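In: following is a predicted model, sequence given first.
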Amino acid sequence: MKTIEEKLAKSLTAESIELIPYLPYLLQDLWELGSSPRDIIGMIIDHILVSNQTKVLDLACGKGAVSVNLASEFRFLVKGIDIIPEFIDFAINKSKEFGVGELCEFVVGDITESVKIEKGYDIVILGAVGDVLGKPEETIILLKNTVKKGGYIIIDDAYGKDNTDAKYLTKNQWLKIFKNTGVRLIDEKIIEDDELASINDEQQEFIVKRANELKKELPEKAHLFESYIKSQLKECEELENDISGVTLLLGVD
């Protein structure tokens, strides 16, 4: 069974847990590490009636881009949880910068444990972390337990374009899982190819720059940083050619 560190590394496209201490440096130029705040804001506006009493749980919140933008837009309460302390520190500072420090709570934590104890939310968000919580069916069941009846789940994941790669489910396979777990697909936002390519190019440029800096500073670990660059490129190629990144809004009956 994979450790949380191994799953964390995989979710951030790191091939070894040895790279984890360097991820804050490698990703220092990026705020949005997973889901698009704009897409989630649009889905909430279109489908969910919210108030200042709405409670949102943002699991694997990264540097808090989604949490902070949601709190700023809707003035409701958001709790973000991530296992990397530097990311949480960044998120706290961003919430203060945006004037929503009193609406955002950010804590360092293992989301595999958090899903067992966090309850009573109106919306739960899980952004682009792969199988950290288990297979898709297991993940949805765990997320359901954190929200009220009539609540919502937002997941950032991907549709496989065919059945050739078991790592990515097709839309039809996802729909079967939704039926089996008692949730409804309310909306989906598939990222456009040109938008995706632009984001990937910009992010890769930042990551390569920071990786090269680390290679100079720590030549004995250069293989780690070179491997990270290659794994990032591989993921970008998959996203642009083999799968479709998608944000899913699910209703919990």
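Out: Cool, got the structure. Numbers count the residues shown, from 1 in each chain.
In: CA only for contacts and neighbour counts going forward, please
Out: Fine.
In: in whichever strand or helix holds Leu23, what's buried?
Out: If you go by DSSP states H and E, Leu23 is part of helix 23-26. Across helix 23-26, burial judged by 16 or more other CA atoms under 10 Å covers 23-24, 26.
In: mind listing the strands for the chain?
Out: Applying DSSP state E to the chain gives strands spanning 55-59, 77-82, 104-108, 121-127, 147-160, 183-190, 243-252.
In: between these, which one is closest to Phe98.
Out: For Phe98, the closest of those is strand 104-108, at 10.6 Å, according to CA to CA.
In: ok, and what's touching the closest one?
Out: By CA atoms under 8 Å, 6 or more residues apart in numbering, the residues outside strand 104-108 that reach it are 67-68, 71, 77-85, 88, 91-92, 95.
In: okay, buried residues for stretch 188-195 please.
Out: Within stretch 188-195, the residues scored as buried using 16+ other CA under 10 Å are 188-189, 191.
In: could these go into CSV alongside distance to Glu138?
Out: Output for the buried residues of stretch 188-195, formatted as CSV (distance: CA to CA, whole Å):
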residue, distance to Glu138
Glu188, 20
Lys189, 22
Ile191, 25
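In: now Thr170. Nearest residue, chain neighbours left out?
Out: For Thr170, ignoring the flanking residues on the chain, the nearest one in space by CA to CA, 6 or more residues apart in numbering is Gly160 at 4.5 Å.
In: name the nearest of the contacts of strand 104-108 relative to Ile154.
Out: Within these, proximity to Ile154 (CA to CA) peaks at Ser67, which comes in at 12.7 Å.
In: quick one: neighbours of that closest one, just the number.
Out: The tally of other residues near Ser67 (other CA atoms under 10 Å) stands at 31.
In: same question, Phe76
Out: Phe76 has 20 neighbours, counted by other CA under 10 Å.
In: hmm, it is touching Ser67, no?
Out: No: using CA atoms under 8 Å, Phe76 is not in contact with Ser67, being 9.9 Å away.
In: this is the other structure I want to compare:
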Amino acid sequence: MHTKTNHEVHEYFRIAPELLPYLPELFADLWAIGSAPEIIVAWLRRLGLPPRSTRAIDLGCGKGAVAITLAKELNYQIFGFDFFEPFVLAARQKAQEPNVAELCTFTCADMRHALNSASNYDLAIYTAVGDVLGSVAQCVGRLREAIHPHGYMIIDDGFRLTNDPIAFPGYEYYASHEETIHQLTAHGDKILQEKIFSVAEMKQVNQRNTAFITQSASAIVKSHPELADALSEFLEQERQECEILERDVACAMWLIEKA
């Protein structure tokens, strides 16, 4: 992995440099990292987009959970991009099955660079990636450049529930629900669907994910006891972020039609 990518992964996951080689192992039991493929499939199925010819770009595709599910269920052509090579390799491996492999292409690349040459897609997917593309309005502005008029965008992000300061990196750009909707539609586009995840839903997801990550961390400590402190700090950061997602922020997802 290049130094620049190492730094980006360190910043994105807020993980100590010495833990970077173990990141794939920490997330080994998690496939759909921060996304809800089943909801996306249900929304898109209603649109009746043609199979095989529908082209989608998945930015920050991770291990390919959304992309592969769309290929399986709706027979879309999916082009996924992620800057973390182990996740891209996992996505390629997962896609090696009948009627999926020929529909999915996964590339290790910075999504911002991938967007520079992306155009005329039917669908752009941006799930649980954070502020990599800037504010919500800036993000929509970049995504809509990749799709044709009346194409679609799936954005999975969130909004603030309180005005209290959130002392945690990555949440500086979060706004109220009203302001977030304003930013999502700042270019004149139309929101077709909105899903706001309840606190109970978030707790269920967080508890499941935390259990998997904690189990993986324990296994790593057994073979690498020198990493115990770094892993303990990482798990504490995860716990703090879960609290934010259950108290200060509502996670939400939107299906948007480009004007």
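Out: Done, it's in. What you see is a predicted model, and the numbers here were worked out from it, not measured in a lab.
In: helices or strands up against the helix holding Leu23 of structure 1?
Out: Counting contacts by 3 or more CA pairs under 8 Å, 6 or more residues apart in numbering; DSSP states H and E, helix 23-26 of structure 1 packs against helix 193-217.
In: again, 10 Å this time
Out: If you count contacts as 3 or more CA pairs under 10 Å, 6 or more residues apart in numbering; DSSP states H and E, helix 23-26 of structure 1 packs onto helix 85-97, helix 193-217, helix 222-241.
In: what range in structure 2 does the longest one sit on?
Out: What it means is helix 193-217 of structure 1. Under TM-score structural alignment, helix 193-217 of structure 1 corresponds to residues 199-223 of structure 2.
In: how much does that stretch stray from structure 1?
Out: Stretch 199-223 of structure 2, aligned to structure 1 and superposed, deviates on average by 1.6 Å (mean CA distance after the TM-score superposition for structure 1).
In: can you give me the offset of that stretch from its chain's centre?
Out: 18 Å (CA atoms, centre = their mean, to the nearest Å).
In: what comes up buried for that stretch?
Out: By neighbour count on 16+ other CA under 10 Å, the buried set for stretch 199-223 of structure 2 is 202, 206, 209-210, 212-214, 216-218, 220-221.
In: which residues does that stretch contact?
Out: Applying CA atoms under 10 Å, 6 or more residues apart in numbering, the external contacts of stretch 199-223 of structure 2 come out as 22-30, 33-34, 198, 224-232, 234-235, 238-239, 241-243, 245-247, 249-251.
In: just the buried residues of those residues.
Out: Buried members of the contacts of stretch 199-223 of structure 2, scored by 16+ other CA under 10 Å, are 23-27, 30, 33-34, 227, 230-231, 234-235, 238, 241-242, 245-246, 249-251.
In: ok, back up a step: any shared contact partners between Phe76 and Ser67 of structure 1?
Out: Residues touching both Phe76 of structure 1 and Ser67 by CA under 10 Å, 6+ apart: 56, 100, 103-104.
In: quick check: the two most widely separated of the residues you listed?
Out: By the measure CA to CA, Val56 and Val100 form the most distant pair in the shared contacts of Phe76 and Ser67 of structure 1, at 14.0 Å.
In: now for these two: what residues contact both?
Out: Common neighbours of Val56 of structure 1 and Val100 (criterion: CA under 10 Å, 6+ apart): 67, 70-71, 76-78.
In: distance of the closest residue to Ala90 of structure 2 other than its chain neighbours from Gly134 of structure 2?
Out: Nearest non-adjacent residue to Ala90 of structure 2, counting by CA to CA, 6+ apart: Lys63, 5.6 Å away. Applying CA to CA, to the nearest Å, the value for Lys63 of structure 2 to Gly134 of structure 2 is 23 Å.
In: so for those two, which sits in the more crowded spot?
Out: Using other CA under 10 Å, the more surrounded residue of Lys63 of structure 2 and Gly134 is Lys63, with 28 against 13.
In: residue in structure 2 paired with Leu249 of structure 1?
Out: Counting by TM-score structural alignment, Leu249 of structure 1 lines up with Leu255 in structure 2.
In: ok, its match touching Val140?
Out: No: between Leu255 of structure 2 and Val140 there is no contact under CA atoms under 10 Å: 11.6 Å.
In: give me the more crowded residue out of these two.
Out: Val140 (25 against 21).
In: in contact with the residue positioned nearest the centre of structure 1: list those residues for me.
Out: Structure 1 has Gly127 as the residue nearest its centroid, 2.2 Å off, counting by CA atoms, centre = their mean. Neighbouring residues of Gly127 of structure 1 by CA under 10 Å, 6+ apart: 11, 33-36, 58-62, 66, 154-157, 247.
In: then Gln96 of structure 2?
Out: Gln96 of structure 2 touches 68, 102, 104, counting by CA under 10 Å, 6+ apart.
In: of those residues, which is the most crowded?
Out: Greatest neighbour count in those, by other CA under 10 Å, goes to Ile68: 28 neighbours.
In: Ala91 of structure 2 versus that one, what's the distance?
Out: Taking CA to CA as the measure, Ile68 of structure 2 and Ala91 of structure 2 are separated by 8 Å.
In: identify the contacts common to those two.
Out: Both Ile68 of structure 2 and Ala91 are in contact with 61, 80, 104-105, where contact means CA under 10 Å, 6+ apart.
In: can you list the residues you listed in a markdown table and add distance to Ile147 of structure 2?
Out: Output for the shared contacts of Ile68 and Ala91 of structure 2, formatted as a markdown table (distance: CA to CA, whole Å):
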| residue | distance to Ile147 of structure 2 |
| --- | --- |
| Cys61 | 17 |
| Gly80 | 15 |
| Cys104 | 18 |
| Thr105 | 18 |
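In: surely Leu74 of structure 2 is in contact with Pro50?
Out: Yes: when contacts are counted by CA under 10 Å, Leu74 of structure 2 is listed as touching Pro50 (8.5 Å).
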